[in-house]
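K.L.:
model the structure of this input:
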Amino acid sequence: MSAGEWLYAGMAPRHSNMVQYVVEGSGTLDERRLTDAVARAAEASPGTRLVRDGRRLVDGGVPPRVRVMEAGSFDGRLLDAPALRDVLRSPGATFEVLLFPGGTQGPDSDEAPVTVVFRASHGVTDARGLMLWIEDVFRVLRGSEPLGAPSTLSRDEFLEDLDLPGGLPPIPRNVGELAWSSPLGPLPRKPSGIIWRRRSVDGSHPAATAKVAAAVAAAYGPDGNGRFMVPVDLRRHAPGIRSTAWLSQAFVLGVDAGDSWQDVHGRALKALADGAELAVRTDPKMLKTPLPLIRMFSSAVDRTAVRNDRYSALSFLTHLGTYDLVSFDAGGFTATALYALGGTGPGAPPSIDMVESGGRTEVTLTWQDGPGVAERARELLDVVEEALSPRANRVWAGNDTARELESSASVVRRFREQVRRTPDRVALSGPEGPVTYGELSRQADAVARALRDRGVGPGTVVGLLADRSVALVAGLWGVLRAGACYLPLDAQHPDARLSGLLSDAGAAYCLVQEAHGRRGVVPEGCERLALGELTAPIGPDDGDEPPFTDVEVSPRDLAYVIYTSGSTGRPKGVQIEHGSLTHYAEWATREFGVDAGTRLPLITSPSFDVTGTSVFLPLLAGGEVVLMPQEPSHLSLRRLLQSSGATMLNLTPSHLDLIGQLDISPRGYRSVVVVGEQLRVEVAARAQEMFGPRCRIINLYGPTEATIGCTTHTFRVGEDTGVAVPIGLPGDNTRVHLLDAGRRFVAPGEAGEMYLGGTQLARGYLGRPDLDRERFVRLADGSRAYRTGDLARVLPSGSLEFVGRIDDQVKVRGHRVEPTEVARTLEDHPGVTRAVVIARARPGSTSKALYAYVVTGLAAEEQDSLTKELTAYAAERLPRYMVPAAITALPELPYTVSGKVDTKALPDAFAQAPGAAADADAAPQGPLDPLEEAVAEVWARTLGVERSRLEGRSDFHRLGGDSLSLLTMIAGVCRSVLDAEGEEAFMAELAQIVGEPTLDQVVALCRKVTRSPDAADRP
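P.N.:
Below you'll find the model as predicted:
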């Protein structure tokens, strides 16, 4: 035994100074598995089985005991479980484990987590020694071998073995003098045991020890002075040693009045550089002192300290390190928190222990209990929290969003009630004719009845493949009425992708519109159901069939699953619950002014979550959905705006930009909701002028993971003068937190990553617990938040402004695209060995397109045909908006010195692209008649390229155009070259243009439909 270990052996039991770590988690942890893992880890670390034999500690051969406590009896907030204060139960034991299985804490409390407490006597180990063993226990639980801690050196032996210049420093005097009043105030003569209090602080905090010391000294030290005992792990002097022994000692850190935390930090670093902790050690002569005398002496010290309110320092201040919570996972158990419970000894001040894990700093305060100590402990923790995370950074007035739902009814019940109130009112209009609420409800009932007859219910995923049609809306409501959740599929996507989504979601059934009945999208194990057959009348009395009885859904039941692009190379399904959808619908209905007079067109893809705004909001308010089955183009949008009778729009900024180029002045619109991409001020201003001052241009922000949208800002002419329109303020029961890379709250006005919290958060990703843990995190206050990857800041006006991304994710036509997913798809082709995909803005444009660079290993003459093949290959597997605008073959990729692809060194994808002029200054080839010249000028203006780069075989996409800019180009050609009759005929040939978007093809079609020889000369 070392002198320090002998000293602890002589202390009174209440001063045994236990070292304890608490691991909280979700799931289950089996007692038998835990007991086996404890025993195996102990075998590899014999120091965990020590018992005292005289002045020696020997391996007793018995592994630490696992005690199973009453379920739900551990309160991680108050830390008042009696078992935490117990002396070790087994005779002679020095380590043990407590397992709290979890359970309910009361009728108004959340479910208690599964909690494991690892305990050991500080007389044989320290925090790092205990942690080595804990990590091994979880290694064994995960099926791995323990690393072990085989060293048997005591602390005195360890110090003797250190090869230090000049040997160990002399032991300083007066280190243990009782000269400091406690920050927690005087104690009664006989304290009532140990008290712990815990505070979670968001983020990791460099120089946390210095920041806390400076703050505590300023608040509680006499005249701002203070002294702190800072324990240090001695293993830093021998990094190769693995030992569970007590190998820590403290150095004295002084704080003078007026010291900044930077001053204190510099002083602490110098102390560590000088090895100051090697001096503050127990005198070896202590080994000769009889244990009864030690006990008498320690009790006297304790009584003196309590009587005089004088202790050896203001605090023991310990930073115990940073840990990845994944290290404490086990099969069926996911760790959610890790923190330490300190101990106390004779004459010892309060202990402040800090552990960083899970993006948080867990702070635990330990001391002797007494009247008022709990309240003063809370005040001291307030000081610590303010030092690490100032309240001015944490609290933002924009997050004051609490609001009760007007009704707890789900959207299913709300729609049923609306049908009952207005069965004859028009619910859907469009090419299929008006459909009343009653007719739509009967079709939805038929779908719901068919699904229920097949056993469909809550938790069942049902695919929905339909155009923007009556069948789509009826199918959607039918799935929800059956209690299931729908998976909307975009009919424009390739069959292979749709089939993959249905398989990944585990969809049991897929509702398919007749127009897509022959497509091979339904995988094995998923049954195809024809929507037309389910909703068609079965006889003259079909209308008399009683309504289907809706399946009651809870707020936690799934409403829908929508897939987004995945950074790991595969799409991920976002699970939205009914409670989240209900909160969005109620807030957005009020925010956008939706009522029974609202007529809202359905423009966006069914697989785009913003479609929910167009479907749910008007139908829950007694309004009307205007169906627009054809793909948006300048012609279809012009007709919609001029003749549909719509009063509201819900679309992307790109579509709004396209509308802004139409020479029309729509009337009767009350609001235009813009979502999906950054809304530029110039686009918003043009829209405001077009729709008139009474129409609100509303910028809606929100990722799929936060149920369609969660912040809004109404554009203000003359006030919103930046490049982009602000994204505004959070909606009902939604919060936005701005955190830096260390998960710390940023100061007001600084940019930080947006973490979204509140009732609209998704359940998580379907079957992807790894992504859930990465993206859906717990903040220090216990609330759940989604990491968006979007950067924002709070403007002086109080609104949020979007400022960019922290990664490579890009928005294309409002859809999120992870370039990695596109690259992985290209790498699946046998001819590609490596691929990288980047997003760049086209010249003269702010919208981005995807460009791919591939390494093929082929000869140069073979690469051109392969890149064309790769475009077709990608189009068969990816949505159109994810197919690269250009694919360039390279012999190798350029890399930076750090080993990453040097995107700046990648060549211009279009400089030598087929169909582009080889020399930017070269004259255009071919005839220069007025019609071709007019079309070429539209191309150059749309693509932001020089006219000289265009020739007859120039390909629009190869020059950087995407599908939306193609529509812009077509609109420009119609406006500049064609008359009204020619425009109709030209748009009828849209499929040919999309299939072969070359300059020659567009010019040829213009010639075909142009009857007036001087049409090209019109302004």
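K.L.:
alpha carbons only for contacts and neighbour counts from here, please
P.N.:
Will do.
K.L.:
what about stretch 834-849, distance to the chain center?
P.N.:
25 Å (C-alpha atoms, centre = their mean, to the nearest Å).
K.L.:
got the end-to-end distance for that stretch?
P.N.:
End-to-end distance for stretch 834-849, by C-alpha to C-alpha, to the nearest Å: 20 Å.
K.L.:
can you tell me what sits against it?
P.N.:
With C-alpha atoms under 8 Å, 6 or more residues apart in numbering as the test, stretch 834-849 has contacts from 808, 810-812, 819-820, 822-824, 826-827, 850-856, 884-885, 903, 943-945, 960-962.
K.L.:
using neighbour counts, trim those to the buried set.
P.N.:
Buried members of those, counted by 16 or more other C-alpha atoms under 10 Å: 810-812, 819-820, 822-824, 826-827, 850-856, 884-885, 943-945, 960-962.
K.L.:
next, the structure of the following sequence, for comparison with the previous one:
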Amino acid sequence: MTPEHFRRPISPTERLYLAATSPTSPLVIHLAVEGYGDLPLATLQRAVAEAAQACPGSRLIHQAKFWTDSGRAPTVHLLEPGTLDAQRFTDPPGFLRHTLPPEGPTCEVLLHPADGTRPGTVVFRAHHAVMDGRGVLRWAGEVFRALRGETPHPARSTMTDHTLLKELNQPAHHTHPIRTTLAAKAPWPTATSQSHGFLWRKRTIAGTHPALVAKLASAVTETCGLPQQRAMVPVDLRRHAPELSSTANLTLPIFLDTRPGTRWEELQRQLLDALAANAELASGPQQLASRVPLSALRHVLRTVTAASERRDRYLCTALISHLGRTDLESFSSGEFTASTVYSLPVQSPLVPLSLVAVECLGRTEITLCHPNGPQAADHAEELLDAIEETLSPRQARLWEGNRTARPTAAQESAESLVDLFRRQAAHTPDAVALADPQGELTYAELDRRSDTIACELQDLGAGRGSVVGLLMDHSADAITALWAVLKSGAAYLPLDPAYPDTRIRQILHDAGATVCLTHKRHADRIVPYGTLLLDELPQQPGRVPAADASPRPDDVAYVLYTSGSTGRPKGVEVEHRNLLNYVAWATRRYQVDRTSRFALFTSLAFDLTGTSIFLPLLTGGSVALVPGPLDHLTLRYALEECKATALKLTPTHLDLIARLGLHPSGFRTLIVGGEQLTGPLAAGTQRLFGPGCAVINEYGPTEATIGCVVHQFDPHRDAESPVVPIGLPVDNTKVHLLDADRGFVPAGETGEIYLVGDQLARGYRLQPRLSSERFVRLADGTRAYRTGDLARLLPSGVLEYIGRVDDQIKIHGHRIEPAEVAYPLELHPAVARAFVVARRPPGQTHHALCAYVTTRADVTAAALTRHLAEHLPRYLVPTAIIKMSEFPCTMNGKIDAAALPDPFSQHGDAEGKQPLYEAQDEIERQIARIWSEVLPLDAARIDETADFYLMGGDSLSLLAMFAGVTHLVGEQHQHGLMAELRSIAHQPRFDRVCAVVRGATSKGEDN
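P.N.:
Okay, here's the model as predicted:
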């Protein structure tokens, strides 16, 4: 449609808006879109011009009795940074105060760029005579659609409210609006708008809220305290014609009469009744406005407005407009991501107070407009306080546990982990830093060796902003290499040697690693990536890394990959300053000093190892490195022989320690994380480690740097509890429990954990969209990490972990997204579809990972297990894989997880099997007894083809079984037998275990 073909009549309502326009009442609608990212002026100008083709209502000028398309796109004005304060509009700047002349242009756009710390803002301005609030939303949406390069949704209807009423067979109401009783009073004393102008105020309230208009009206009523009040509520006429595509004024009001003491529920009933009766149609366009000349109408309105101000009598006390919920993605494009949308109320004559509400994701924006005058600003804040208390009670928003602010040296300086380590090495050069069965390494030696490697890394191009892979066991070389990477300025990327080669290469590629530090035995696993082999590195004492390459607090310290819901792992980028806050807090809380020695036996690719590395090495303590894969022998060394005073591990490890009959001694601190800790397990742990050992439950996702909520187990209070509380947030960290709409939940109710503070990671490596989905902005603009974990505040004032909001699973402390297991399963040519869940084996306290598949060709579960082992680490390989002819489904077509068969009862059925009491020899009888105790189950259910996993075992209960089996051959043969048993760990059938033990026994007899 060409410009000259688009025009529409000016409705009587729009004539009233034209007549009411004045310097003190500009009647301009402002819609503001705040966001982060780059939005160039030229790009916005092109989008505004393109959107004007779809929304010619943005190009209108006044010609006689019509609005006519001028053909000129709205102008885009670039504002100076800092000239727009989105929170306080005591004296609105000129560019927001001035009116838009009806002769044109009637619409314009303002661009206020971001200034680095605050978001940028795009303000869409439209004279109320050409658009209503919904119309401006539609126009702004088309501009952002153009910015995204999407097909426009034209809004070219010439319908007005007057013609729509005729189509709906609603005769225009003949009551003269000016002769309506002016009975309402202003909510608080003010001077006239002519002498003092008006003020705006904005308040952002957490969550979105049902019955919002009724609650706003209730808050206004109670705060103002007038004996009788009336609220005007605009209603969008488009609800009667959903197919109507227009930006014009299609809004007419209904009225709510209120008085103090009227509950919002009653107001909501009034509102719903009025909407059901189509009450807004009865207050339609005024015939006088169409008959009286505009100049005369303007004079009458000015006279009545002045009289109402003198008498303090108005048409209504407040105008309350709700623009509904906005989808922030509709106002985002390219590098610009919208964080909120709000609208500034129009200052209307005969209505002293105006409120506009807009609901966005996780927030409700309330804006207020009122004539300025003595104490008007204070009264406005008082009203907004009352509204906030109505929607989001203070008791739910403020929790004493969040009083965690504590200055740290890291906040006050430009230091990094490297600076702290160098200082410690200079202070205690001869103290033992690392110890293992082969010897000890002092701080001076660790400092010198890591310097040499750091220089080599810098020679290869590693430095600030780059990532270096670390493919090593938990050894002295690994810790040395870790510090070398940090000293080079790069971030280290820990890779577990137990990972399959495909996963190692995938992570290196995904992270964009420049080089990988490893040993010669692993070199062929990371081709074609560049490598630096530690066992071939020439000794070059005296070399030190370039000083200008030293990392800064906001540089990334490490990238740690966790399970991903899209089927691929995701890398969490943790900065030096995140770690420095954790180290400062944990060092004090766990009383770490020069006498502390942390045992380290977990993988470097597991973030809980950070506690065991950084805390002792930044305080003059030491790390006891426990060599080799985890089994009962390495655990015995860690607990009984390495002289450790502190240990960090998962509840599953504790359960294994209890079953192995180990006897730890000398421990002062035991930190438990990664999984939910039960009261009985904690009580048993306390007895095992002794009353002098503090058992501490530490909660924290990788995205919030190791641990951010903590609770010390109290044997007198927590032993009988099903679960041990996770406690209180650490220094400079806050926990908010929010509902599905991001509103605060009251104490005792379950909410999702949102974490705020200094330990929040930068985001996900090279995944900005995923980062923005999980690292969100709360209602007050604070950056938060949405954990997906549920918790509640107990009467004791501490937090209790409840579970997950999604289908994420925790197995042995590892966070597992089922999709990451299902995806490679479905890559197998024989698998049609895969579904992964967690199941608790009979008699076990922990869950195991189970997969169900439908197939398009014949394939065995063992073949699928081998396939997964080539792509996934051991902890992601399901304990059981069950073939199904089809999946059971719920009524809505989703897979019904509860109806899936129990894999353990299915594979553990003893019917038709030869019981083991007729075993071939004593070895079979003893191994059957061990299996029955570890799983636990009846030995009669075991035969020679029994698979340990399919009978309910998992990787850690497998270690308990192996420990029992090795005792059969004597202590001198245990290490050799364990090496043999590890080779069959991927498929531990009963007959294979027996064969390995017979072989080891016969070797012992030969010796």
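K.L.:
picking that back up, the buried ones among the contacts of stretch 834-849 of structure 1 in strands, which ones?
P.N.:
Under the assignment DSSP state E, these contribute V810, K811, V812, L850, Y851, A852, Y853, V854, V855 to strands.
K.L.:
tell me the residue in structure 2 aligned with the fifth one.
P.N.:
In other words, Y851 of structure 1. Counting by TM-score structural alignment, Y851 of structure 1 corresponds to C850 in structure 2.
K.L.:
and its match, what is it in contact with?
P.N.:
Residues near C850 of structure 2 by C-alpha under 8 Å, 6+ apart: V836, V837, A838, R839, P878, T879, A880, I881, I882, P903.
K.L.:
neighbour-wise, which one of these leads?
P.N.:
Within the contacts of C850 of structure 2, T879 tops the neighbour count with 28 neighbours, counted by other C-alpha atoms under 10 Å.
K.L.:
mind listing what the counterpart of it in structure 1 touches?
P.N.:
Mapped onto structure 1 by TM-score structural alignment, T879 of structure 2 lines up with A885. Contact analysis of A885 of structure 1 by C-alpha under 8 Å, 6+ apart lists A849, L850, Y851, A852, H957, R958, L959, G960, G961, D962.
K.L.:
pretty sure the second one sits against T888.
P.N.:
No. The pair L850 of structure 1 and T888 fails to qualify as a contact (C-alpha atoms under 8 Å) at a distance of 11.6 Å.
K.L.:
follow-up on the earlier one: so which of the contacts of C850 of structure 2 sit within strands?
P.N.:
Among those, the members found in strands (DSSP E) are V836, V837, A838, R839, A880, I881, I882.
K.L.:
and the helices in the stretch 501-650 of structure 1?
P.N.:
With helices called from DSSP state H, counting those that start in this stretch, the stretch 501-650 of structure 1 shows them at 531-535, 578-592, 611-621, 634-643.
K.L.:
distance to G76 of structure 1 and mean neighbour count added to those helices, as a markdown table?
P.N.:
Formatted as a markdown table, the helices of the stretch 501-650 of structure 1 follow (distance: least, C-alpha to C-alpha, whole Å; neighbours: other C-alpha atoms under 10 Å):
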| stretch | distance to G76 of structure 1 | mean neighbour count |
| --- | --- | --- |
| helix 531-535 | 52 | 19 |
| helix 578-592 | 28 | 21 |
| helix 611-621 | 40 | 23 |
| helix 634-643 | 57 | 17 |
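K.L.:
quick one: closest of the ones you listed to I697 of structure 1.
P.N.:
helix 578-592 (9.9 Å; C-alpha to C-alpha).
K.L.:
can you tell me what sits against the closest one?
P.N.:
Contacts of helix 578-592 of structure 1 (C-alpha under 8 Å, 6+ apart): 405, 409-411, 553-559, 595, 613, 616-617, 621, 671, 673, 698, 707-710, 731-732, 759-762.
K.L.:
angle of it against helix 611-621?
P.N.:
80 degrees (axes from the mean of the first three to the mean of the last three C-alpha atoms, to 10 degrees).
K.L.:
helix 578-592 of structure 1: average distance to aligned residues in structure 2?
P.N.:
Taken over the aligned residues, the distance from helix 578-592 of structure 1 to structure 2 averages 0.8 Å (mean C-alpha distance after the TM-score superposition for structure 1).
K.L.:
where in structure 2 does that helix align, residue-wise?
P.N.:
Counting by TM-score structural alignment, helix 578-592 of structure 1 lines up with residues 576-590 of structure 2.
K.L.:
then stretch 42-58 of structure 1?
P.N.:
Counting by TM-score structural alignment, stretch 42-58 of structure 1 pairs with residues 52-68 of structure 2.
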